[in-house]
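In: Okay, structure incoming, though there's no sequence with it:
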């Protein structure tokens, strides 16, 4: 599956927004970069769906602009005025040319989901390959109101229990994408989260 980070060149704070072109053109998260519509149009004239991992501002700020430009179906776990299809834990969604299982994964956000196929995971912010705190296995912030380290730990464990060993492509909401032994990266993140120490100094 051809996956493009369409916010890679953003000049403002945003999540990584991923465009899958093979099969059903699908955007995973809409980001917060005002240039995203033009960037998508460089790759495709059609966008069939947007799937939200969660609804923090850096993931949805440009959703209205994307909808106005392409009129896609919008899949989300949590309520949203533009949601056309609600997803729940265990549901299946098509991203590009692959079928993904929805894995409910709160802790960083109450409405967070990860998407897992036989080869790929879109993990939003629940777990990432690298960020300002750790390389090769980090996890979403849980130090703000409405977030929970304990729930996040349970979510990472749930992802590991349902993710095939064959997954070798990891697309997270922040940091770089990773191709290789994804299970090891996520197990490393889980180990760090279980230490229950502040992720960043001063938390």
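Out: Here it is on my side, so go on. None of these values were measured; they are calculated from a predicted model.
In: When you work out contacts or count neighbours from here on, use the C-alpha atoms and nothing else.
Out: Noted.
In: Name the nearest residue to the residue sitting nearest the centre point of the chain, sequence neighbours excluded.
Out: Per CA atoms, centre = their mean, the C-alpha nearest to the average position across the chain is that of residue 124, at 2.3 Å. Once flanking residues are discounted, residue 124 sits nearest to residue 173: 4.3 Å by CA to CA, 6 or more residues apart in numbering.
In: close enough to count as contact, that neighbour and residue 130?
Out: No. Using CA atoms under 8 Å, residue 173 makes no contact with residue 130, being 10.4 Å away.
In: of the two, who's got more company?
Out: residue 173 (27 against 20; other CA atoms under 10 Å).
In: So which bits of the longest strand along the chain are buried?
Out: The longest strand of the chain (DSSP state E) is strand 98-104. Using 16 or more other CA atoms under 10 Å as the test for burial, strand 98-104 gives 98, 100, 101, 102, 103, 104.
In: in terms of contact, does residue 102 touch residue 112 like I think?
Out: No. Counting by CA under 8 Å, residue 102 stays clear of residue 112, with 9.9 Å between them.
In: ok, residues contacting stretch 68-83?
Out: With contacts defined as CA atoms under 8 Å, 6 or more residues apart in numbering, stretch 68-83 is touched by 37, 46-55, 84-88, 111-113.
In: take a look at this one as well, against the first:
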């Protein structure tokens, strides 16, 4: 299976939308980049489903365009007019032949989930590797209405509890993909998430100048 960041290189504010190119290709989040459906079509002939980490606009802005182009199913934790089926905490889903556990991770968004597999995690915005606020382990903002630092801290703890030691890659909603080194020369994904948790626990503003 190949994974492509189909929103890469855009100048628009968007999340990272990931195309999993394998048996029954799927998309994790849709982003806001106009024409993203054309980029997907350059890679695959069909798209079986879109899976949402959460429904903030930067993750769903072009969702309708993608669903219209491919007539794909939609899986989301929270209700959506075009949702095919709901996602539940602890549920196992198959993404291109690989099993992922749904982990409910609110705080940045009430409907936030992460997809935790044996090799990789699609973390949405609950934890990212770098995002302009922190390098080597950051977390989703919690200063806007409906967000909660305390719930996000609990979510990071839950994510660590449910994380397999075999996970080698972190595919976050923003910033770079993080890949650990099997030889141990780079930190593990667990190390990155633990650093994000430590920073969140300080309760300091993530963006102090705002």
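Out: Looks like it arrived, so ask away. Not measured: the values here are computed from a predicted model.
In: Next, the TM-score between them, please.
Out: Overlay of the two chains. TM-score (TM-score structural alignment, normalised by the length of the first structure): 0.98; 203 aligned residues with a CA RMSD of 0.8 Å.
In: quick one: the residue nearest to residue 124 of the first structure and residue 74 of the first structure, what's the gap?
Out: Separation of residue 173 of the first structure from residue 74 of the first structure (CA to CA, to the nearest Å): 18 Å.
In: Drop anything exposed from the contacts of stretch 68-83 of the first structure.
Out: Counted by 16+ other CA under 10 Å, the contacts of stretch 68-83 of the first structure give 37, 46-55, 87-88, 111-113 as buried.
In: Assumed residue 115 of the second structure was part of a helix.
Out: No. With DSSP: H, G, I helix; E, B strand; the rest coil as the criterion, residue 115 of the second structure is assigned strand and is not in a helix.
In: Matching it against the first structure, which residue comes up?
Out: Per TM-score structural alignment, the equivalent position to residue 115 of the second structure in the first structure is residue 115.
In: count of neighbours near its match?
Out: Neighbour tally, residue 115 of the first structure, other CA under 10 Å: 30.
In: check contacts around it.
Out: 53, 100, 101, 102, 103, 121, 122, 123.
In: quick check, nearest of those to residue 147 of the first structure?
Out: Closest to residue 147 of the first structure out of these is residue 53 (15.4 Å), distances taken as CA to CA.
In: Check whether the closest one really touches residue 116, as I assumed.
Out: No. Contact criterion CA under 8 Å: residue 53 of the first structure and residue 116 do not qualify, at 11.7 Å.
In: which residues in the first structure form helices?
Out: 36-41, 57-60, 63-70, 149-162, 182-194 (DSSP state H).
In: nearest to residue 5 of the first structure, of these?
Out: That would be helix 36-41 among these, by CA to CA, at 9.8 Å.
In: any idea how far the closest residue to residue 168 of the first structure other than its chain neighbours lies from residue 136 of the first structure?
Out: Among residues not flanking residue 168 of the first structure along the chain, residue 180 sits closest, at 4.8 Å (CA to CA, 6+ apart). Distance, residue 180 of the first structure to residue 136 of the first structure, using CA to CA: 11 Å.
In: More neighbours: the two, which one.
Out: Using other CA under 10 Å, the more surrounded residue of residue 180 of the first structure and residue 136 is residue 136, with 17 against 12.
In: so what's the more buried one up against?
Out: Taking CA under 8 Å, 6+ apart, one finds 129, 130, 185, 188, 189 in contact with residue 136 of the first structure.
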